[in-house]
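Engineer: no sequence on this one, just coordinates:
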C-alpha cells in the first residue's frame, strides 16, 4: 500500500441500515492497516456526526430503497446530509444502498430495476483508466439488489452487468460507489441467508447454490477487495479537506 498522508484520520465511520450487513472482510483490512471503526445505525443514531466527518465515511447496504421516504423518513435527512458531504468532496464510499444514496444525493434518478440481481456474477469493467476495479477482472462478485440508478453528472463509470449498466462509479479521487458487495465475508454469508430468507423465497433463489458459490468465489473476492480498498485509500486527496 502506498504511504498514507500523515493527517489521514485513523477512525473509519460506517453507516449501517441493517445489523447483519456490516463491513465484512473490509473490517479486518482496516484493522490490519491500523484503523479504528465506529458504526452508526441509520434510523436510530444521529447521522450528522458520520456525514459531517472529514475522514472516510462508508455507507452500507440494506433492504429498503432510496425512495422509501414515506415509510422511512430518516432517509430524507440522510440524503440531505450526504448531499452536503459530497459537495465538500469528503471521502465517501457507498455499497449497494449506499451507492444508490450517493447517486440520488448527486441528482441522479434511482428506481426499481427490471430484474432482481442476486447471486455471484462477473462484471464488465469499463475502459476507464485507471480503473480501481481492475483486480475484479474475471472474478465473480456478489450481487444483491433490485434497484438501479442513472449515472450522476461528472461520474466515471467503472463497471456494468447484463441488467444493470451502472454497477460502479467514481467521482474524482474521493467518492466511490459500488452497487455490488465487494465487502462480503465468506464466513458470514449465513447471516445474509437468514436475514433475507423471505426475499430469497419470494424470488426463487436457490439458497444452497448461493452458499456453494460463496465457498467457491468469496475467498478470491476478499483478496481483490483488499487490493481495491488499499488503492482507494492511497489515492485520497487530503490537501483541500479541512482537518
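Structural biologist: Sure, I can see it. Please read all numbers here as calculations on a predicted model, not as lab measurements.

Engineer: from here on, contacts and neighbour counts on C-alpha atoms
Structural biologist: Noted.

Engineer: mind listing what residue 106 touches?
Structural biologist: 83, 86, 152-153 (Cα atoms under 8 Å, 6 or more residues apart in numbering).

Engineer: distance of the residue nearest the centre of the chain relative to residue 211?
Structural biologist: Geometric centre of the chain, nearest residue: residue 95, 1.3 Å, by Cα atoms, centre = their mean. For residue 95, the distance to residue 211 equals 21 Å [Cα to Cα, to the nearest Å].

Engineer: same thing with residue 17?
Structural biologist: When residue 17 is compared with residue 211 (using Cα to Cα), they lie 23 Å apart.

Engineer: the more surrounded of the two?
Structural biologist: residue 17 (20 against 15; other Cα atoms under 10 Å).

Engineer: make sure the more buried one is actually in contact with residue 41.
Structural biologist: Yes: contact criterion Cα atoms under 8 Å: residue 17 and residue 41 qualify, at 6.2 Å.

Engineer: and the longest helix belonging to the chain, how far out from the chain middle?
Structural biologist: Secondary structure of the chain per DSSP state H: the longest helix is helix 207-235. Between the centre of helix 207-235 and the centre of its chain there are 13 Å (Cα atoms, centre = their mean, to the nearest Å).

Engineer: and that helix, which residues are buried?
Structural biologist: Across helix 207-235, burial judged by 16 or more other Cα atoms under 10 Å covers 207, 210, 213-214, 217-219, 221-222, 224-230, 232-233.

Engineer: stretch 24-42 too?
Structural biologist: For stretch 24-42, a neighbour-count test (16+ other Cα under 10 Å) marks 24-27, 29-30, 39-40, 42 as buried.

Engineer: another structure for you, compare them:
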C-alpha cells in the first residue's frame, strides 16, 4: 500500500506506525507542513494518516496550511481512502465531518485509561481488545461526535476519545503509536504544558511505563492490521 502521513511539527512522528509500515513493506512518505512540503495527488495513495501537533484546528490564520490540509482530508474521505487521525488529526477529521472542536474541560496528558464502548466491542477493529486500556494522551481540545460516526471509546476526562466513520475513517484522540523516544521528544518541546492538573502527569511518570509503551504499540499494530483486513474484505465483496 501507499501510505501518506501529514506531519505538523518535527517532534510528532508516526513512531510505531512507521515500524509497522516498514515491517509490512508498505510505501510510507510524508507531507511535512512545517517544512512547506506540497500535498500529493489523492489518486497516488491508499491511506492518509494525520498526525498530532500542538496547534489548534481553528488557527488557520497562524498556520495557513491548515486550510489546504482540511480540504485534502475531505477529498480523501470523499474518495473512499482509509484515513486515520491521531490527536490533532482526529480533531481535523471531526471538523471536516462537520463537528464542533473546542477546548475540553480538562487537559489530558500522560497515561490514563479509556473505556471501549459496546459498539467498539462489536467491531472487527477493537472487538478482541480489553474493555479498558491504558493509553497515552496529550491533548487539551476535544470534539463532538460527527453525524453518522460510531463512538468507540471514552475516558473519565473526555467523553469522545475515538470514532469510526464509514468503516474507513478512524479518529483516535489518544496515542497508540507513541514510543518512549517520541514521548521524550514531545516533552522536550512542550514542557510548558506540564503544569498542575487532575489529568496531567509529570515527565518522569510518563517515561517510566516501559510495558505500557509495548502494549499500546501492540494495539496499534492490531488496529492497523484489522483495517487492512477489513478493507481487503470490503474490496473483495465490492468486486464480487
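Structural biologist: Sure, I can see it. On a predicted model such as this, the values are computed, not experimentally measured, just so you know.

Engineer: tm score of chain vs chain?
Structural biologist: The TM-score (TM-score structural alignment, normalised by the length of the second structure) is 0.88; 230 aligned residues with a Cα RMSD of 2.1 Å.

Engineer: nearest residue to the equivalent of residue 217 of the second structure over in the first structure other than its sequence neighbours?
Structural biologist: Mapped onto the first structure by TM-score structural alignment, residue 217 of the second structure lines up with residue 222. Of all residues not flanking residue 222 of the first structure in the chain, residue 25 sits nearest, at 6.4 Å (Cα to Cα, 6 or more residues apart in numbering).

Engineer: again, but for residue 112 of the first structure
Structural biologist: In this structure, residue 112 of the first structure finds its nearest non-sequential neighbour in residue 147, 4.2 Å apart by Cα to Cα, 6+ apart.

Engineer: also residue 140 of the second structure?
Structural biologist: The spatial neighbour of residue 140 of the second structure that comes closest, neighbours along the chain excluded (Cα to Cα, 6+ apart), is residue 107 at 4.2 Å.

Engineer: how much space between that neighbour and residue 239 of the second structure?
Structural biologist: Taken as Cα to Cα, the span from residue 107 of the second structure to residue 239 of the second structure is 45 Å.

Engineer: gap between the counterpart of residue 159 of the first structure in the second structure and residue 52 of the second structure?
Structural biologist: Residue 159 of the first structure maps onto residue 153 in the second structure, with residues paired by TM-score structural alignment. Residue 153 of the second structure sits 18 Å away from residue 52 of the second structure, going by Cα to Cα.

Engineer: now do residue 125 of the second structure
Structural biologist: For residue 125 of the second structure, the distance to residue 52 of the second structure (Cα to Cα) stands at 21 Å.

Engineer: so for these two, which residue has more residues nearby?
Structural biologist: Neighbours were counted for residue 125 of the second structure and for residue 52 using other Cα under 10 Å; residue 52 has more, 28 against 22.

Engineer: element containing residue 141 of the second structure?
Structural biologist: Assessed by DSSP states H and E, residue 141 of the second structure sits inside strand 132-143.

Engineer: start and end residues in the first structure for that strand, please.
Structural biologist: Strand 132-143 of the second structure maps onto residues 138-149 of the first structure, going by TM-score structural alignment.

Engineer: can you list the buried residues in the matching stretch?
Structural biologist: Result for stretch 138-149 of the first structure [16+ other Cα under 10 Å]: buried residues 140-149.

Engineer: what does stretch 157-172 of the first structure give?
Structural biologist: Using 16+ other Cα under 10 Å as the test for burial, stretch 157-172 of the first structure gives 157-161, 164-171.

Engineer: residue ranges of the helices in the second structure, please?
Structural biologist: Under DSSP H, the second structure gives helices at 16-23, 65-78, 88-96, 118-121, 180-189, 203-207, 210-239.

Engineer: compare those helices and give me the one nearest residue 57 of the second structure.
Structural biologist: When the helices of the second structure are compared by Cα to Cα, helix 88-96 sits nearest residue 57 of the second structure, at 6.1 Å.

Engineer: what lines up with the residue nearest to the centre of the first structure in the second structure?
Structural biologist: Counting by TM-score structural alignment, the partner of residue 95 of the first structure is residue 86.

Engineer: which one of the buried residues of stretch 138-149 of the first structure sits closest to residue 189 of the first structure?
Structural biologist: residue 142 (10.4 Å).

Engineer: could you measure from that closest one over to residue 17 of the first structure?
Structural biologist: Using Cα to Cα, we find residue 142 of the first structure at a distance of 18 Å from residue 17 of the first structure.

Engineer: how far away from the center of its chain is the longest strand that the second structure contains?
Structural biologist: Among the segments of the second structure that qualify as a strand by DSSP state E, the longest is strand 101-116. Put simply, strand 101-116 of the second structure sits 13 Å off its chain's centre (Cα atoms, centre = their mean).
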